[in-house]
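Engineer: Generate a structure from the sequence data that follows.
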Amino acid sequence: MSDDLKHTPLFDLHAELGAKMVPFAGYAMPVQYPLGVMKEHLHTRARAGLFDVSHMGQVILRGADVAAAFETMVPVDVAGLAEGRQRYGFFTNDKGGIEDDLMFANRGDHLFVVVNAACKEADVALMRAALEPGVTVEVIEDRALLALQGPEAEDVLAGLNPAAREMRFMDVATLELVGADCWVSRSGYTGEDGYEISVPTDAVEALARALLAHEAVEPIGLGARDSLRLEAGLCLYGHDLTPDVTPVAGALTWAIQKIRRAGGDRAGGFPGADVILAQLSGGAAMRRVNLRPEGRAPMREGVQIFADETSDTPIGYVTSGAFGPTVEGPIAMGYVSWDLAEPDQRLYGEVRGKRLPVTVLAAPAFKSRYKK
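Structural biologist: Below you'll find the model as predicted:
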């Protein structure tokens, strides 16, 4: 790998654990460990998996009107988010497209924002241009980020601090773990119950080792992270979401609260509002859907989708595709014409010159198990 790649604070631990490292978003990241992608995926579904996500961007926003200011960048309800709670959101552009998706938390006197690794420099520049000088944009450089996911995650983390049991999905709290103040949210990117933990860099290895010492926990790489999120119907920015995709086309209208929609008390006021608000009532040309290819052949990113076996014009395309170990078959996500995005719609993906049947799912292949 290139010497230009950045390392997370756990790089040496990954090497010690036998990880295969690959370039990802400018970092050397573990794609898998000796257990292998398939078993890592199934272990996370059955017990608990530990992910290093320190490549993500962590940002603190402070200011007297920080919630109102942040609402000028995102089409979601920031001002109404209770202290100690977290919400999903996205930056939009003037055409209504998604510049990045993100998580933000109300920490009382500030907002804590986590953005995608590949977009973090652009996101920080975007926030500084839109929010300063009224809001300070502080990039956190001295903290790492871990994710503990799976049905036994609660028992594992509660072994280090019993207060972890009291948290519910999208709660945030400061918990002392291995002697360090950690910013913990009950959330994740796998469809499983679990936690995301912002930890001081000088304590992250001690915390990772403490979690891995539990017999329920295995280290999990990017390979299983991708198949886990795809089974759960969770988007990967740069693939399933792009600056050309609106939240309506991206099937993310659930994340736009009523108060930010037409007729709401704080409707509009964000980039691309005219496009997005119009699409909320009238629809878009395409829509993101979860797909289940028939048979065993996976449909990877870029596969064209057709309405039938003989038509010449594609009506959609695959943006993510893989084998789903939990569902024991291929899974995919992509975009199809709005009128063909209904559940149980039978379509065809062209794989190596053959039209293979694929069905639009009413819900993701795996039903998420969050603790609400």
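
Engineer: Please make it C-alpha for all contacts and neighbour counts, starting now.
Structural biologist: Will do.

Engineer: Would you map the helices across the stretch 51-200 of the chain?
Structural biologist: Remark: helices assigned in the stretch 51-200 of the chain by DSSP state H, counting those that start in this stretch are 66-70, 120-131, 153-158.

Engineer: Put together a markdown table for the ones you listed, with distance to Trp254 and mean neighbour count on each row.
Structural biologist: Below are those laid out as a markdown table (distance: least, C-alpha to C-alpha, whole Å; neighbours: other C-alpha atoms under 10 Å):
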| stretch | distance to Trp254 | mean neighbour count |
| --- | --- | --- |
| helix 66-70 | 19 | 19 |
| helix 120-131 | 23 | 16 |
| helix 153-158 | 27 | 21 |
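
Engineer: closest to Val303 out of those helices?
Structural biologist: Smallest distance to Val303 across the helices of the stretch 51-200 of the chain (C-alpha to C-alpha): 28.9 Å, for helix 120-131.

Engineer: tell me what that closest one is packed against?
Structural biologist: Applying 3 or more C-alpha pairs under 8 Å, 6 or more residues apart in numbering; DSSP states H and E, one finds that helix 120-131 contacts strand 136-139.

Engineer: Mind listing residues that contact the strand it packs on?
Structural biologist: Contacts with strand 136-139, where a contact means C-alpha atoms under 8 Å, 6 or more residues apart in numbering, come from 57-63, 124, 127-128, 131.

Engineer: and it, how far from the chain's centre?
Structural biologist: Computed by C-alpha atoms, centre = their mean, to the nearest Å, the chain-centroid distance of strand 136-139 equals 22 Å.

Engineer: now do stretch 73-84
Structural biologist: 18 Å.

Engineer: What segments of the stretch 201-350 of the chain are helices?
Structural biologist: Going by DSSP H, counting those that start in this stretch, the stretch 201-350 of the chain shows helices at 201-212, 222-231, 273-282.

Engineer: Can you give me the buried ones in the longest one?
Structural biologist: By neighbour count with 16 or more other C-alpha atoms under 10 Å, helix 201-212 contains the buried residues 201, 203-205, 207-208, 210-212.

Engineer: Next, the structure of the following sequence, for comparison with the previous one:
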Amino acid sequence: MSSDTLLTTPLNALHLELGARMVPFAGYSMPVQYKPGLMAEHLHTRQAAGLFDVSHMGQLRLVGPDAAAAFETLMPVDVIGLGEHKQRYGLLLNDEGGIIDDLMFVNRGRDIFVIVNGACKHGDLAHMLARIGGRCQIDVLFDRGLLALQGPQAVTALARLLPGVEKLVFMTGGDFSWNGADLYVTRSGYTGEDGFEISVPAAQAEALARALLAQPEVNPVGLGARNSLRLEAGLCLYGNDIDTVTTPVEAGLNWAMQKVRRTGGERAGGFAGAARVLAQLDGAEALTRKRVGLVALERVPVREHTELQNSDGATIGEVTSGLLGPSVDKPVAMGYVGAEYAAVGTRVSAIVRGKVVPMEVAAMPFLPPNYFRG
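Structural biologist: So this is what the prediction gives:
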């Protein structure tokens, strides 16, 4: 895609002013890093607060008395039982149990507010319209801005602009107003740190971003550090670590499927791909592969698509994400291996440019999360 066909977010001029290196991502021109670079931006987010432009992501609202029940038919997730202004992670599945997209949603009382991945948003919308468009109203909010403020000092900075935001806890949200703009703020994110995601009208997005960057704790952070932060936190990147041929059980996302939707629950099944997903959950279908965390035992970064072998040199899997973790100061990765190699502590070999790099299956996340649970 050429640069003149890329879409831009409401913060594009600000990114250029700040000296960002822009790259194509999900059809948009997006900042991969600013002048300090990926390492500095990553560490600043872990220590203070980083501001990310994630306006390329898709925002939707589902409206109507049947919206929650309808949305539940698309995901192995409890939508009906979610309390007002509570947020949950969701998995949009196809009929084979593969993951069409992972998403976040909030019961706002007046609607179900959904945030989907940028590269998937048009496909997600078409899927929702085809499957549940007759049961609820689906409003497209793709023109809204979305900012993520992440890090241990994010609450200090944001509370100066939005008094009361400090009362939110992890995976809850609320309505706020700033300079006449109606915002919706959730205490969540994609870094493993405390933080917030702020939905803002496009016309006010740049002014809000500038106000946040004026706070002494806050620096701009690009997609490069967003990727390294989420990998250290053990969080999947759609298209790398999960996709349409990967089930939630293979991906180790069982925690995202509440008991009420699983075998024996009062609303068990009834979602796309349920037959296969439930069979994997109860052991009727044996898993042939599992997503695992991996740590290299030599200081060699192991990137996505790297082959994994057992001690006999047989291929047993592939790395799906990998880099040198700036906070943990060692090469970390995630990938898929045969189920018999998925136990923590198992030794495997990565083949990096023809060289064998020893790796060990490790628990995720690679560092403890700092979510604020109250």
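
Engineer: Quick TM-score on the pair, please.
Structural biologist: Put the two chains on top of each other and the TM-score (TM-score structural alignment, normalised by the length of the first structure) is 0.98; 370 aligned residues with a C-alpha RMSD of 0.9 Å.

Engineer: possible to save the contacts of strand 136-139 of the first structure as JSON lines with distance to Val113 of the first structure?
Structural biologist: Listed next are those as JSON lines, based on distance: C-alpha to C-alpha, whole Å:
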{"residue": "Gly57", "distance to Val113 of the first structure": "8"}
{"residue": "Gln58", "distance to Val113 of the first structure": "6"}
{"residue": "Val59", "distance to Val113 of the first structure": "5"}
{"residue": "Ile60", "distance to Val113 of the first structure": "6"}
{"residue": "Leu61", "distance to Val113 of the first structure": "8"}
{"residue": "Arg62", "distance to Val113 of the first structure": "11"}
{"residue": "Gly63", "distance to Val113 of the first structure": "14"}
{"residue": "Val124", "distance to Val113 of the first structure": "10"}
{"residue": "Met127", "distance to Val113 of the first structure": "11"}
{"residue": "Arg128", "distance to Val113 of the first structure": "13"}
{"residue": "Leu131", "distance to Val113 of the first structure": "14"}
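
Engineer: Closest one of those to Arg165 of the first structure?
Structural biologist: Using C-alpha to C-alpha, the contacts of strand 136-139 of the first structure come closest to Arg165 of the first structure at Gln58, 24.6 Å.

Engineer: Just confirm that closest one contacts Phe112, I think it does.
Structural biologist: Yes: if you go by C-alpha atoms under 8 Å, Gln58 of the first structure and Phe112 touch, sitting 7.3 Å apart.

Engineer: Who has more neighbours out of those two?
Structural biologist: Comparing Gln58 of the first structure with Phe112 by other C-alpha atoms under 10 Å, the one with more neighbours is Gln58, at 25 against 20.

Engineer: Quickly note the distance from the residue lying farthest from the centre of the second structure to Val348 of the second structure.
Structural biologist: No residue in the second structure sits farther from the centre than Asp312, which is 35.7 Å out by C-alpha atoms, centre = their mean. Between Asp312 of the second structure and Val348 of the second structure the computed distance is 10 Å (C-alpha to C-alpha, to the nearest Å).

Engineer: Repeat that for Gly151 of the second structure.
Structural biologist: Gly151 of the second structure is 34 Å from Val348 of the second structure, by C-alpha to C-alpha.

Engineer: Out of these two, name the residue with the larger neighbour count.
Structural biologist: Gly151 (28 against 25).

Engineer: Straight-line length of stretch 238-254 of the second structure, end to end?
Structural biologist: First residue to last in stretch 238-254 of the second structure (C-alpha to C-alpha) measures 17 Å.

Engineer: for stretch 117-124 of the second structure, the distance to its chain's centre please.
Structural biologist: On C-alpha atoms, centre = their mean, the centre of stretch 117-124 of the second structure falls 13 Å from the chain's centre.

Engineer: Stretch 330-348 of the second structure too?
Structural biologist: Taking mean C-alpha positions (C-alpha atoms, centre = their mean), stretch 330-348 of the second structure and its chain are 21 Å apart.

Engineer: Can you list the buried residues in that stretch?
Structural biologist: Here stretch 330-348 of the second structure shows 330-339, 341-342, 347-348 as buried, counting by 16+ other C-alpha under 10 Å.

Engineer: Need the max-distance pair from those residues.
Structural biologist: Between all members of those, the farthest pair (by C-alpha to C-alpha) comes out as Lys330 and Ala339, at 25.0 Å.

Engineer: before we move on, back to that, out of the helices of the stretch 51-200 of the first structure, flag the one nearest Gly188 of the first structure.
Structural biologist: Using C-alpha to C-alpha, the nearest of the helices of the stretch 51-200 of the first structure to Gly188 of the first structure is helix 153-158, at 11.2 Å.

Engineer: after superposition, how close is the closest one to the second structure?
Structural biologist: Here helix 153-158 of the first structure, set against the second structure after superposition, deviates by a mean of 0.5 Å using mean C-alpha distance after the TM-score superposition for the first structure.

Engineer: Not counting sequence-adjacent ones, nearest residue to the aligned partner of Ala64 of the first structure in the second structure?
Structural biologist: Aligned counterpart of Ala64 of the first structure in the second structure: Pro65 (TM-score structural alignment). Leaving aside its sequence neighbours, Pro65 of the second structure sits nearest to Cys136 (C-alpha to C-alpha, 6 or more residues apart in numbering; 7.6 Å).

Engineer: I figured that neighbour hits Ala70, correct?
Structural biologist: Yes: between Cys136 of the second structure and Ala70 a contact is recorded at 7.4 Å, counting by C-alpha under 8 Å.

Engineer: rewinding a little: count the neighbours of the match of Ala64 of the first structure for me.
Structural biologist: 13.

Engineer: and it, how far is that from Glu266 of the second structure?
Structural biologist: In terms of C-alpha to C-alpha, Pro65 of the second structure sits 21 Å off from Glu266 of the second structure.

Engineer: Find the residue at the geometric middle of the second structure.
Structural biologist: Geometric middle of the second structure (C-alpha atoms, centre = their mean) lands on Tyr190, at 5.3 Å.

Engineer: and the closest residue to that residue other than its chain neighbours, what does it touch?
Structural biologist: Leaving aside its chain neighbours, Tyr190 of the second structure sits nearest to Arg230 (5.6 Å; criterion: C-alpha to C-alpha, 6+ apart). Residues in contact with Arg230 of the second structure (C-alpha under 8 Å, 6+ apart) are 190-192, 236.

Engineer: need those residues in TSV with distance to Glu96 of the second structure, can you?
Structural biologist: Formatted as TSV, these follow (distance: C-alpha to C-alpha, whole Å):
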residue	distance to Glu96 of the second structure
Tyr190	27
Thr191	30
Gly192	30
Cys236	20
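
Engineer: Understood, closing this out.
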